[in-house]
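J.: My questions are about this predicted structure, shown below with the sequence.
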Amino acid sequence: MIGIIEDDRLLNQALKLTLEKAGYETMTAHTKKEALSLLGKGEELLLVDIGLPDGDGISLYQELRGRQKTPVIFLTARDEERDMLAAFDIGADDYVVKPFSMKVLLKRIEAVLKRNGEASPLTFRELSLYPAKKQVFMKGQEIRLTAKEYQLLEYLMLNQGQVLTKENILERIWGISGQFVVDNTVSVTVGRLRKKIEPDARQPDYIKNVFGLGYRIGD
């Protein structure tokens, strides 16, 4: 998932549409406050506007980095050396001056993810998930998943040890609340995923049911 923090709503939407068309999941925020409440939950990359209405993107990234180490590309309308130096001083992976080409930005995103993706797979026992490549392996063998199955597994593995409710999963994976879908949407997807990753789907050892609450990977 790529986090987009950009106060210009038209640009924010354009970035979201471009990235999703390219196959990325996104989460968007328009202010520093909104970003701090929404992000820091396992994003693969952040796109951060340096000039935000309630603070600057550099201090925002410093706060988010306290929760997890995430690659970042800064976006700014200012083409000043001191801004670039300040961004790189806190660990920026790249820096893009507006206006920019979406095609060029996508290439820069690919380059940053390639540099960072190999070093940070998500693992649990013999299951490995590579976010940058959207690949899953069980005992070294690649497992082919649908988009929703992959997103669900990634969400569970990003939150190992935590119980995720049906409502949590519907909001994160489908972007909707439970009232708009059939009641067994999540359980059907979990069932299909178990058949692909569990040694015995009837006695799951990876994706556990937590009675009356939801699902969990890990203790």
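T.: Looks like it came in fine.

J.: all contacts plus neighbour counts: C-alpha atoms, from now on.
T.: OK.

J.: Now Gln151: which helix or strand?
T.: Using DSSP states H and E, Gln151 maps to helix 147-158.

J.: With Asn12 instead?
T.: Assigned by DSSP H and E, Asn12 falls in helix 9-21.

J.: OK, contacts around the nearest residue to Val72 once chain neighbours are set aside?
T.: Take Val72 and drop its neighbours on the chain: the residue closest to it by C-alpha to C-alpha, 6 or more residues apart in numbering is Leu46, 4.7 Å away. By C-alpha atoms under 8 Å, 6 or more residues apart in numbering, Leu46 lies in contact with 2-5, 70-73.

J.: same question, Pro99
T.: Contacts of Pro99 (C-alpha under 8 Å, 6+ apart): Ala77.

J.: ok, now how distant is it from Glu44?
T.: Plainly put, Pro99 is 24 Å away from Glu44 if you go by C-alpha to C-alpha, to the nearest Å.

J.: follow-up on the earlier one: ok but the residue nearest to Val72 is inside a strand, no?
T.: Yes: assessed with DSSP: H, G, I helix; E, B strand; the rest coil, Leu46 lies in a strand.

J.: rewinding a little: in a markdown table: the contacts of Leu46, plus secondary structure.
T.: Listed next are the contacts of Leu46 as a markdown table, based on three-state DSSP:
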| residue | secondary structure |
| --- | --- |
| Ile2 | strand |
| Gly3 | strand |
| Ile4 | strand |
| Ile5 | strand |
| Thr70 | coil |
| Pro71 | coil |
| Val72 | strand |
| Ile73 | strand |
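
J.: Against that first model, consider the following:
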Amino acid sequence: MKNRILVVDDEQAIVDLLHFILTNAGYEVASTGRGDEVAPLAREFHPDLVILDIGLPGLSGLEVVPLLVELDTPVLVLSSHDRDDQIIEGLEVGAEDYVSKPFNHKELLLRIEKIIRRTKVEQIIQIGSIMVDIRRRVLEIDGQEITLTPTEFRIIEYLALHAHVPVSAEELLKQVWNAEEWIQGPEMVKVNISRLRKKIEPNPSTPRFLVNRWGFGYLLTDTQEVS
């Protein structure tokens, strides 16, 4: 899967240049020239990084950065070489790094690679053949993406964040459904676990990935990887 970059700049020449540089470097690229289009597009495109100009119509880049931070999307700010105040403010509101215009192509790619490598380590969990991409809300098993409902992904996400540790139905009830007490809660957990197994297990009756440690709870693992 290619890493995705969202380019946000109202200068079409800059957008075209960045698109050329980034696609040649192997990235998938989307773009917009308006600040008020960034957050909706980021929710749809799920970029690994946003390259963001400060001076934008709709919303300024400085207004957009906090919206992207809320989406756990890293931001690389583009700024004019003579606007140190913009750079400082952009970093203060949550941008990861900056590049001044005009930029060196090689330096830009190195900065992009560094940011994506760092953030992916934090947001991708690998458990044997299981890959959970928390920011993109994606589950892959043996390289194949599995389509999940939002609730199913929240279950997988919580189990992945507590990998190799059994999680009780009561804990899942609290963390996934935000419920302290719920009469039908335990049954709802069982139903969702059963549905998940049908989607992810080669043989749901003999789970390989989503196993139950009786008396302790559910465990996300890869039993074929355990020695």
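T.: Okay, I see it. As the structure is a prediction and not an experimental result, all values here were calculated from the model.

J.: thinking again about what came up before, what stretch of the second structure does the helix holding Asn12 of the first structure fall on?
T.: Aligned by TM-score structural alignment, helix 9-21 of the first structure falls on residues 12-24 of the second structure.

J.: buried set for that stretch?
T.: Residues 14-15, 18-19, 21-22 are the ones in stretch 12-24 of the second structure that count as buried (16 or more other C-alpha atoms under 10 Å).

J.: what's the mean gap between it and the aligned bit of the first structure?
T.: Aligned to the first structure and superposed, stretch 12-24 of the second structure gives a mean residue distance of 1.5 Å (mean C-alpha distance after the TM-score superposition for the first structure).

J.: what does that stretch rub up against?
T.: Here stretch 12-24 of the second structure has contacts from 7-9, 28-29, 31, 33, 105, 109, using C-alpha under 8 Å, 6+ apart.

J.: Tell me where the first structure has helices.
T.: 9-21, 32-38, 57-65, 81-89, 102-117, 147-158, 166-169, 185-197 (DSSP state H).

J.: Check what contacts the fifth one and list those residues.
T.: Put plainly, it is helix 102-117 of the first structure. By C-alpha under 8 Å, 6+ apart, the list of residues contacting helix 102-117 of the first structure reads 15, 18-19, 44-45, 71, 73, 93-94, 96, 130-133.

J.: any idea how far Leu46 of the first structure lies from His30 of the first structure?
T.: 13 Å.

J.: Overlap in contacts, these two.
T.: Common neighbours of Leu46 of the first structure and His30 (C-alpha under 8 Å, 6+ apart) are Ile5.

J.: Which elements pack onto the strand or helix carrying Arg154 of the second structure?
T.: Element membership for Arg154 of the second structure, per DSSP H and E: helix 150-161. Counting contacts by 3 or more C-alpha pairs under 8 Å, 6 or more residues apart in numbering; DSSP states H and E, helix 150-161 of the second structure packs against strand 124-127, strand 130-133, helix 169-177, strand 217-220.

J.: Output those as TSV; include the columns distance to Val65 of the second structure.
T.: Converted to TSV, those look like this (distance: least, C-alpha to C-alpha, whole Å):
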stretch	distance to Val65 of the second structure
strand 124-127	22
strand 130-133	22
helix 169-177	28
strand 217-220	34
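
J.: Which one of the ones you listed lies nearest to Ile193 of the second structure?
T.: strand 217-220 (8.9 Å; C-alpha to C-alpha).

J.: who touches the closest residue to Thr123 of the first structure other than its chain neighbours in this structure?
T.: Nearest residue to Thr123 of the first structure, sequence neighbours excluded (C-alpha to C-alpha, 6+ apart): Leu129, at 6.2 Å. Going by C-alpha under 8 Å, 6+ apart, Leu129 of the first structure touches 121-123, 135-137, 154.

J.: Could you do Asp53 of the second structure as well?
T.: If you count contacts by C-alpha under 8 Å, 6+ apart, then Asp53 of the second structure has 8-10, 61, 77-79 around it.

J.: cool, and Val188 of the first structure?
T.: Val188 of the first structure neighbours (C-alpha under 8 Å, 6+ apart): none.

J.: Show me what it lines up with in the second structure.
T.: Counting by TM-score structural alignment, Val188 of the first structure has no partner.

J.: Tyr150 of the first structure versus Val188 of the first structure, what's the distance?
T.: 14 Å.

J.: returning to that earlier point: got a ChimeraX select line for the buried ones in the contacts of helix 102-117 of the first structure?
T.: Buried residues among these (16+ other C-alpha under 10 Å), as a ChimeraX selection:
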select :15,18,19,44,45,71,73,93,94,96,130,131,132
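
J.: Which residue of the second structure sits opposite Leu47 of the first structure in the alignment?
T.: So, by TM-score structural alignment, Leu47 of the first structure is matched to Ile51.

J.: Its match and His19 of the second structure: what is the separation?
T.: Distance from Ile51 of the second structure to His19 of the second structure, by C-alpha to C-alpha: 11 Å.
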